[in-house]
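1. My questions concern the predicted model and sequence given below.
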Amino acid sequence: MPDIVEQHGVPVLVCEADGVSIGTVQDALDHLIGAAFTGAEVVAVPSPRLDDRFFDLSTGLAGDILQKFANYRLRLVVIGDIGRHLAASSALPDLVREANRGQDIWFLPDLDALADRLGPDGAGRKTG
């Protein structure tokens, strides 16, 4: 069962690396968004949990999953090394760069980087 931990006052659902693979929008709803309804605002998912199709933007899977997170007003953080996916795509690096400039979707190397982003000096504090 994923744990909800508090990072600088923000409840974060920290998913296990060895959980169910997220290969469909329904998987995201059942195993990430549904689990977040126990009180999380941010869902931190290890990158290996996401099916390779998530990182191939031509499949539309990432867009569909990210839209579900937006609909439920949850933030998604993909944790871990996605270097091989970045190297294989011309569009993914742009998505990652733009996402990391915002407040709702981040691609970060580890949970320490997430704590930094959520901290008082980080760019991830939501206001209002």
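-> Looks like it came in fine.
2. use CA for all of it now, contacts and neighbours both
-> Fine.
3. the helices in the chain, which residues?
-> Chain-ordered helices for the chain, with DSSP state H as the definition, fall at 25-28, 34-36, 52-55, 61-71, 83-87, 92-101, 111-118.
4. Could you dump those helices into TSV with distance to V43 added?
-> Output for the helices of the chain, formatted as TSV (distance: least, CA to CA, whole Å):
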stretch	distance to V43
helix 25-28	11
helix 34-36	7
helix 52-55	16
helix 61-71	9
helix 83-87	21
helix 92-101	15
helix 111-118	11
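5. how about the closest residue to G39 other than its chain neighbours, what does it touch?
-> Closest residue to G39 apart from its sequence neighbours, by CA to CA, 6 or more residues apart in numbering: P11 at 6.8 Å. The contact partners of P11, by CA atoms under 8 Å, 6 or more residues apart in numbering, come to I4, V5, G39, A40, E41, V42.
6. structure B:
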Amino acid sequence: MEIKSHTFHEINIAELISDELIIKSEQDGLDLLGNLYYQGFDKVILHEKNIIPEFFDLKTGLAGEILQKFSNYRISLAIIGNFEKYQSKSLKQFILESNKTQHINFVENLYDALK
């Protein structure tokens, strides 16, 4: 896994780049969060392909558990991906509500993630 550092409006942002899954469990999310927090990053960008598909099935509770950790530590998270492929109405509503708070964002590209 590569951590690509971005600075946007004097905010340190970590973009995680990998060909493999990075988040497979709640513990992976917590470990990642702690690691990036101690490296001085204020925000994190993940790519959808690096998150286990069960994350996007809200019935598993995995998304809620992981995203709550980011909220508790006040580390903003952007997830880049194509979320139109998910048919779940509850997931679509969850994404809309998350994007309104601007703390957890589901976006289509890096530019939107950096904003």
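-> That came in fine, so what should we check first? Keep in mind the model is a prediction, meaning the values are calculated, not measured.
7. circling back to that earlier point, out of the helices of structure 1, the one nearest C15 of structure 1 is which?
-> helix 34-36 (9.3 Å; CA to CA).
8. Have a look at how far, on average, that closest one is from structure 2.
-> Aligned to structure 2 and superposed, helix 34-36 of structure 1 gives a mean residue distance of 2.4 Å (mean CA distance after the TM-score superposition for structure 1).
9. I would like the residues contacting that helix, please.
-> Contacts for helix 34-36 of structure 1 (CA under 8 Å, 6+ apart): P2, L13, V42, V43.
10. Of the residues you listed, which pair is most distant in space?
-> Top of the distance list for these (CA to CA): P2 and V42, 12.4 Å.
11. Comparing those two, which shows the higher neighbour count?
-> Just comparing P2 of structure 1 and V42: by other CA atoms under 10 Å the higher neighbour count belongs to V42, 25 against 18.
12. Relative to P48 of structure 1, how far out is that one?
-> 18 Å (CA to CA, to the nearest Å).
13. returning to that earlier point: so among the contacts of P11 of structure 1, which ones count as buried?
-> Buried members of the contacts of P11 of structure 1, counted by 16 or more other CA atoms under 10 Å: I4, A40, E41, V42.
14. mind putting these in TSV, distance to L32 of structure 1 included?
-> Shown next, in TSV, are these (distance: CA to CA, whole Å):
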residue	distance to L32 of structure 1
I4	12
A40	10
E41	11
V42	10
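15. just to revisit the earlier point, narrow the contacts of helix 34-36 of structure 1 to those in strands?
-> L13, V42, V43 (DSSP state E).
16. nearest to L92 of structure 1, of those residues?
-> Nearest member of those to L92 of structure 1, counting by CA to CA, is V43, at 20.2 Å.
17. What lines up with the closest one in structure 2?
-> Counting by TM-score structural alignment, V43 of structure 1 corresponds to V44 in structure 2.
18. Measure how buried that match is and give me the count.
-> V44 of structure 2 is flanked by 26 other residues according to other CA under 10 Å.
19. Check whether L77 of structure 2 really touches T101, as I assumed.
-> No: counting by CA atoms under 8 Å, L77 of structure 2 does not reach T101; the two are 11.3 Å apart.
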